[in-house]
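Asker: have a look at this fold, sequence not included:
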């Protein structure tokens, strides 16, 4: 492969499920690498066995990435060809590799992308949601309070919001989306490119009900996509309804700022005004 340069790092996208999605260029790159830096070497061995590649492996994950930089730099200085792969998909996209690539770029090493599968793009391409503008938030915080805060930060954006989630927290994520996003349209993709690939669509509450009825729908890795924020309703909604909405949100443990964001989206008006009203209700008063 004449175009395969020595002393370069190759960032190689690998399949997210179906091994046949590995491109010919990616196969050639892995076969001619002198060293492969893999997120989990035990996992990557299965892919390499599938394509008949025997190349030395070194682990590179979130806990040891910084300490591996010098090891990779030395290999490149020795003229070796190093491939970086993650467990699935494109490295650096909610996967390790950013600190390595940043360090090598700053030191003027050659870094070459070998494009291929990405759960983010795969899900968006078949979701039926607007794709001219979207915001990728990756994995949200593990704690509900942190998730709700991040969700409230993006709830009013006129773009498709894309998240990743694990099977262990998909139910909790949807519960938080229901509180912050209300009846917003969602598309949830799971097991992409695998045998049980599924796209579910509806509101967070309907998807929660579907998963509770069929626990198999909570298996696998998830891409969760929310439709862009709708146009705001006129700001002349009734005062009592607004207070009832804020009171309900606060009783559910939603923060003042998040409650104000939800009220603004549903009822219109200024977020600062709703914030003051929510704070007054929380403090036990009433804002006239």
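Answerer: Okay, I see it. What you are looking at is a predicted structure, and each value in this text was computed from that prediction instead of being measured. Numbers count the residues shown, from 1 in each chain.

Asker: contacts, neighbours, all on C-alpha from now
Answerer: Will do.

Asker: all strands of the stretch 151-288 of the chain, in order?
Answerer: For the stretch 151-288 of the chain, the strands defined by DSSP state E, counting those that start in this stretch cover 160-165, 186-190, 198-202, 222-226.

Asker: can I get those in CSV including distance to residue 145?
Answerer: Converted to CSV, the strands of the stretch 151-288 of the chain look like this (distance: least, CA to CA, whole Å):
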stretch, distance to residue 145
strand 160-165, 16
strand 186-190, 21
strand 198-202, 24
strand 222-226, 19
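
Asker: please name whichever of those is nearest to residue 37.
Answerer: Proximity to residue 37 (CA to CA) singles out strand 160-165 among these, at 23.5 Å.

Asker: who's in contact with the closest one?
Answerer: Counting contacts by CA atoms under 8 Å, 6 or more residues apart in numbering, the residues outside strand 160-165 that touch it are 120, 129-131, 133-140, 154, 173, 221-228.

Asker: now do 7 Å
Answerer: Outside of strand 160-165, the residues within contact range by CA atoms under 7 Å, 6 or more residues apart in numbering are 130-131, 133-139, 221-228.

Asker: ok, stretch 205-219 next?
Answerer: Outside stretch 205-219, the residues touching it (CA under 7 Å, 6+ apart) are 167, 170, 171, 174, 178.

Asker: got these as TSV, with distance to residue 110 columns?
Answerer: Shown next, in TSV, are the contacts of stretch 205-219 (distance: CA to CA, whole Å):
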residue	distance to residue 110
167	37
170	39
171	43
174	42
178	45
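
Asker: most surrounded residue in those?
Answerer: residue 170 (23 neighbours; other CA atoms under 10 Å).

Asker: residues in contact with that one?
Answerer: residue 218.

Asker: give me the most central residue, this structure.
Answerer: residue 138 (2.3 Å; CA atoms, centre = their mean).

Asker: which residues touch it?
Answerer: Contacts of residue 138 (CA under 7 Å, 6+ apart): 94, 163, 164.

Asker: check residue 36 too.
Answerer: Applying CA under 7 Å, 6+ apart, the residues near residue 36 are 55, 56, 57, 58, 82, 83, 84.

Asker: drop anything exposed from these.
Answerer: For the contacts of residue 36, a burial check counting by 16 or more other CA atoms under 10 Å picks out 57, 58, 82, 83, 84.

Asker: dropping in the other structure now:
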């Protein structure tokens, strides 16, 4: 196993105070930081007075970045990877890069951090022993219609774009009018909001679609039975 190291580092999803001491220490200790977007990551580094070179490696360039990262590691330097917010690899880039670097024989470490998924589950207020996380809902309406037409046996948690959430709720209103949902946006921020109800009521009660959304749709039976 080579001595050089590659770190996947979780960063705040909204409130900068959620970053871990270990994440700060790691970002200060590495020689180079690859990231999803240099503009977003530079703000994070500036806030914590971390002076490191940033190199862009978004999702669509992740595989192409493997060779560049391996070259840096081969020289004995340590590298970290961060995304715009949250835990790399959870509906964000990072997992492909880490997997390929590990295949090359380098030691990799994950520095845990905030995740919209786990924060959302904590907000539900019920025991959620079984669920399926599907990541972001499909961008195409036809695919979302098929998704919400399927029978549900366990709760499904999803991320959704603010530009598509209203459309998705209209689909649910048509395909599963009796389904109970939970929605949250802007987790850990001052503008954080949490909603519960059927699609029809949510379409009326949500005042603004702006923000990053996490949602859960309960199975066809009631949510108390689904969570047990």
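Answerer: Yep, that arrived. Here the structure is a predicted model, which is why all the values come from computation and not from measurement.

Asker: doesn't the residue nearest to the centre of structure 1 fall inside a strand?
Answerer: Yes: the assignment for residue 138 of structure 1 by DSSP: H, G, I helix; E, B strand; the rest coil puts it in a strand.

Asker: show me what it aligns to in structure 2.
Answerer: When structure 2 is aligned by TM-score structural alignment, residue 138 of structure 1 is paired with residue 135.

Asker: same check, this time on residue 108 of structure 1
Answerer: Residue 108 of structure 1 maps onto residue 105 in structure 2, by TM-score structural alignment.

Asker: kindly report the same for residue 75 of structure 1.
Answerer: Looks like residue 75 of structure 1 aligns to residue 72 there (TM-score structural alignment).

Asker: can you report how many residues lie near its match?
Answerer: Neighbour number of residue 72 of structure 2 under other CA under 10 Å is 15.

Asker: same question for residue 187 of structure 2.
Answerer: 23.

Asker: what does it correspond to in structure 1?
Answerer: Match for residue 187 of structure 2 (TM-score structural alignment): residue 192.

Asker: just to revisit the earlier point, just the ones in helices from the contacts of stretch 205-219 of structure 1, please.
Answerer: When DSSP state H defines the helices, the subset of the contacts of stretch 205-219 of structure 1 inside them is 170, 171, 174, 178.

Asker: what segments of the stretch 1-150 of structure 1 are strands?
Answerer: Counting by DSSP E, counting those that start in this stretch, the strands of the stretch 1-150 of structure 1 are 8-12, 35-38, 57-59, 82-85, 110-114, 134-139.

Asker: which of those strands is buried the deepest?
Answerer: strand 82-85 (a mean of 28; mean count of other CA atoms under 10 Å).

Asker: that one packs against which elements?
Answerer: strand 8-12, strand 35-38 (3 or more CA pairs under 7 Å, 6 or more residues apart in numbering; DSSP states H and E).

Asker: between the ones in helices among the contacts of stretch 205-219 of structure 1, which is nearest residue 102 of structure 1?
Answerer: Distances from residue 102 of structure 1 to those, taken by CA to CA, are shortest for residue 170, at 31.7 Å.

Asker: per the alignment, residue 20 of structure 1 corresponds to what in structure 2?
Answerer: Using TM-score structural alignment, residue 20 of structure 1 pairs with residue 17 in structure 2.

Asker: same check, this time on residue 226 of structure 1
Answerer: Residue 226 of structure 1 maps onto residue 217 in structure 2, by TM-score structural alignment.

Asker: give me the nearest residue to residue 61 of structure 1, chain neighbours excluded.
Answerer: Distances taken as CA to CA, 6 or more residues apart in numbering put residue 39 closest to residue 61 of structure 1, at 4.8 Å, once the chain neighbours are dropped.

Asker: contact partners for the one you found?
Answerer: 59, 60, 61, 85, 86, 87.

Asker: just residue 6 of structure 1 next, same as before
Answerer: Applying CA under 7 Å, 6+ apart, the residues near residue 6 of structure 1 are 79, 80, 81.

Asker: and the second one, how many neighbours?
Answerer: The one in question is residue 80 of structure 1. Residue 80 of structure 1 has 19 nearby residues by other CA under 10 Å.

Asker: surely it touches residue 10?
Answerer: No: look at residue 80 of structure 1 against residue 10 with CA atoms under 7 Å: they stay out of range, at 11.0 Å.

Asker: mapped onto structure 2, which of the contacts of residue 39 of structure 1 hold?
Answerer: On the basis of both residues aligned by TM-score structural alignment, their matches' CA atoms under 7 Å, what survives of the contacts of residue 39 of structure 1 in structure 2 is 59, 60, 61, 85, 86, 87.

Asker: closest to residue 32 of structure 1 out of these?
Answerer: Of these, the one sitting nearest to residue 32 of structure 1 (CA to CA) turns out to be residue 85, at 14.2 Å.

Asker: which residue packs closest to the closest one, ignoring adjacent ones?
Answerer: In space, residue 85 of structure 1 is closest to residue 38, 5.1 Å off (CA to CA, 6+ apart).

Asker: what lines up with that neighbour in structure 2?
Answerer: Using TM-score structural alignment, residue 38 of structure 1 lines up with residue 35 in structure 2.
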